[in-house]
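>>> this one's sequence-less:
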C-alpha cells in the first residue's frame, strides 16, 4: 500500500440529470440507466493487486489481471465491472475518486481500505530500517489511530457507498498477517517486530469488521487463508522487501488467487 503518484480517474457513468442554465432555469438531460447486476471493486493496493504483476498499461494504480476482483469478474461475467481500486488509496481517496461507477443498479461491491489512513508505508519503513523499539513505537501510534480515528473514517466511507449503491451486497475484506514468525528470516525484521506487526493487523481487522457489520456489510477475514503462507513460510503468498520497493509487503499472485479470491467468493453474488 505504498504511496504512488496520483492517478487519473475514469469518467463517471452516471450523468447529471439536471443542468442550471444561464437564466436560472433548469434543463433536463438524459441519464444513463443503472447497470443492473454490476460489480465494483474499490479500495487500496490489496484490492488493486499491487504485488501480483501484469498491471494495466498506462496506469499507476497497480491494477493487476491477477487481482481477486479481475479473477472473480472473469469467472462471473456481469453487465459492467468497474475496477477503481488504487494503490495508496485512503478512505478519503475512495470517497473522492472511486465511487463514480456506483449506482442503483450496482449489486456487488468489494473494498479493502484503512491501512493507508493509519500510515502503512511509514510504519513498514520504520520497522524495516529502525530498531525494535522504533518499530513498536510507530506501530503503537498507528494502533491508536486505528482504534480512535479510523472508525469515523470508515463510517463515512461505508455510508457513501451505501448511498450510491443502496441495493448492493458490500464485502469488506481485511488484511492478512504479514509474517509466519520464524526468527530473523525477513530482512530487518526481528521476531519482536514480526509479532508487533501481526498484532497490529488483528487490531485493524477487528475495527473494520465492527464498522462493516454496523453498516450491514459483510466482512471477509483472510487471516486464516493466509495462515502458513506469510513471509518466512515455506510457501509465502506475501512479498518481503522487493524491487520495485512499492510491491513490498503485498500479496503475490498466489495470495490474490488463493487467499483473497476464495474468501471473497464465499460471499459474492450478483
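Structure's in. What do you need? Because the structure is a prediction, the values reported are computed rather than measured.

>>> drop to CA atoms for contacts and neighbour counts, all remaining ones
OK.

>>> in the chain, which spans are helices?
Here the chain has its helices, by DSSP state H, at 45-48, 68-75, 91-93, 120-129, 132-148, 150-164, 191-214, 223-226, 253-254, 261-265.

>>> what about versus this one:
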C-alpha cells in the first residue's frame, strides 16, 4: 500500500495551490450560514463535552469552535461519529440549502474500513496489519473516487452558493524510534502511508469538484501519537480537544479565509 511520495507531494501541491472556488462563494464569517458535515473526525469523537452523545458531537470540535469564534448567522452541526458516505447522502445533506454559504466536510475513513484496519494493526501481526491496509487501499484507489465524486456533486447541487472546505485526516503516529505501549515502527509507517493514500485521493476529488482542501497532516505534525505532546488520543485514535483547537481549527479557518 506504499505510495510514491513524489506523486503524493505533487498532488498535495495541486490541492493546496489550485483550488477553484466560485467568487460568489467567498464567505463573510458573520453572515455565514454554516453547515458542518462529516464523520467522527468532524463531530469531535474523543474531544469531550458532547452536545449530542449518540453522534458524539462535541463543543470542542472544530466546527463548534469556529462557530463560537465567528458567530455566523446560522450554524447546523450535522456531522456524526461513525458516518459513511451513504449516511451522509441519507440525511446529512438534507441540512444544505440555497442559502447555505459555508460547508465543512470530512468523510471517507469509515468507508475505507478505518476501525477494522486499526484493530488489525493494534492487535494482530505486521502481516495482518499490512493485509488490512492493502484491502483498504484497494477500496481507496478503485471505489472511493467515484463515491466522493457523487457525494461532492450532491453537496454542490444542494448548496450551489456555498464555499465548501474538505478536511483531511492527520497522520496518526510519529514514525521511527520507540513508542512504549504503542505500535511497532513498521506498523506506524504503514498506517501513515495508508493515511497518505486516503488524503491524496480525497484531495484530488475535492479539487476536481472545485472545493478547498484543508490538509490535517501538517496541522498535526509533531503532535501525533508517540510524541511528547500528542493531540491524538492513543486510546480512541481521534483528535483530542487540543487537537481540534490547535490543529483542525486553524487549518479550517485558513481555508475559509483563503476562499
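Yep, it's here. The structure displayed is predicted, hence computed values, not measured ones.

>>> and the TM-score between these chains?
The TM-score (TM-score structural alignment, normalised by the length of the second structure) is 0.85; 228 aligned residues with a C-alpha RMSD of 1.4 Å.

>>> not counting sequence-adjacent ones, nearest residue to the residue opposite residue 155 of the first structure in the second structure once aligned?
Using TM-score structural alignment, the equivalent of residue 155 of the first structure in the second structure is residue 149. Leaving aside its sequence neighbours, residue 149 of the second structure sits nearest to residue 205 (C-alpha to C-alpha, 6 or more residues apart in numbering; 6.5 Å).

>>> how far away is the one you found from residue 153 of the second structure?
Going from residue 205 of the second structure to residue 153 of the second structure by C-alpha to C-alpha, to the nearest Å gives 11 Å.

>>> looking at those two, which is more packed in?
More neighbours surround residue 205 than the other of residue 205 of the second structure and residue 153, with 21 against 14 (other C-alpha atoms under 10 Å).

>>> quick one: residue 227 of the first structure from residue 258 of the first structure, how far?
12 Å.

>>> and if you look at residue 147 of the first structure?
For residue 147 of the first structure, the distance to residue 258 of the first structure - C-alpha to C-alpha - is 30 Å.

>>> what does residue 87 of the first structure give?
Separation of residue 87 of the first structure from residue 258 of the first structure (C-alpha to C-alpha) stands at 20 Å.

>>> in terms of neighbours, single out the busier of the two.
residue 87 (28 against 15).

>>> trace the more buried one over to the second structure, please.
By TM-score structural alignment, residue 87 of the first structure lines up with residue 81 in the second structure.

>>> in contact with the closest residue in space to that match that isn't next to it in sequence, which residues?
Computed as C-alpha to C-alpha, 6+ apart, the closest residue to residue 81 of the second structure that is not its neighbour in sequence is residue 40, at 3.7 Å. Contacts here follow C-alpha atoms under 8 Å, 6 or more residues apart in numbering; on that basis residue 40 of the second structure touches 55, 56, 79, 80, 81, 82, 83, 238.

>>> counterpart of residue 40 of the second structure in the first structure?
By TM-score structural alignment, residue 40 of the second structure lines up with residue 45 in the first structure.

>>> ok, residue 61 of the second structure next?
Per TM-score structural alignment, residue 61 of the second structure is aligned with residue 67.

>>> contacting residues for that match?
47, 48, 49, 52, 253, 256, 257.

>>> which pair of those residues spans the longest distance?
Farthest pair in the contacts of residue 67 of the first structure (C-alpha to C-alpha) is 48 and 257. Separation: 12.8 Å.

>>> show me which of the two is the more surrounded one.
Neighbours were counted for residue 48 of the first structure and for residue 257 using other C-alpha under 10 Å; residue 48 has more, 33 against 20.

>>> and the closest residue to that one other than its chain neighbours, how many neighbours?
Closest residue to residue 48 of the first structure apart from its sequence neighbours, by C-alpha to C-alpha, 6+ apart: residue 63 at 4.5 Å. Applying other C-alpha under 10 Å, we find 29 residues neighbouring residue 63 of the first structure.

>>> tell me how far the spatially most central residue of the first structure lies from residue 256 of the first structure.
Nearest to the mean C-alpha position of the first structure, by C-alpha atoms, centre = their mean, lies residue 112 at 2.6 Å. For residue 112 of the first structure, the distance to residue 256 of the first structure (C-alpha to C-alpha) stands at 13 Å.

>>> and for residue 56 of the first structure?
To residue 256 of the first structure, residue 56 of the first structure is 16 Å away according to C-alpha to C-alpha.

>>> quick one, which of the two is more surrounded?
In this view residue 56 of the first structure and residue 256 are compared by other C-alpha under 10 Å, and residue 256 has more residues nearby, 28 against 12.

>>> counterpart of the more buried one in the second structure?
Using TM-score structural alignment, the partner of residue 256 of the first structure in the second structure is residue 244.

>>> test my guess that that match contacts residue 62.
Yes: using C-alpha atoms under 8 Å, residue 244 of the second structure is in contact with residue 62, at 5.2 Å.

>>> what sits in contact with each of these two?
Common neighbours of residue 244 of the second structure and residue 62, using C-alpha under 8 Å, 6+ apart, are residue 44.

>>> chain neighbours aside, what residue packs nearest to the residue nearest to the centre of the first structure?
residue 43 is the one closest to residue 112 of the first structure (C-alpha to C-alpha, 6+ apart), at 4.8 Å.

>>> residues contacting that neighbour?
Taking C-alpha under 8 Å, 6+ apart as the test, what residue 43 of the first structure contacts is 84, 85, 86, 89, 90, 91, 94, 98, 110, 111, 112, 113.

>>> ditto for residue 134 of the first structure
Contacts here follow C-alpha under 8 Å, 6+ apart; on that basis residue 134 of the first structure touches 126, 127.
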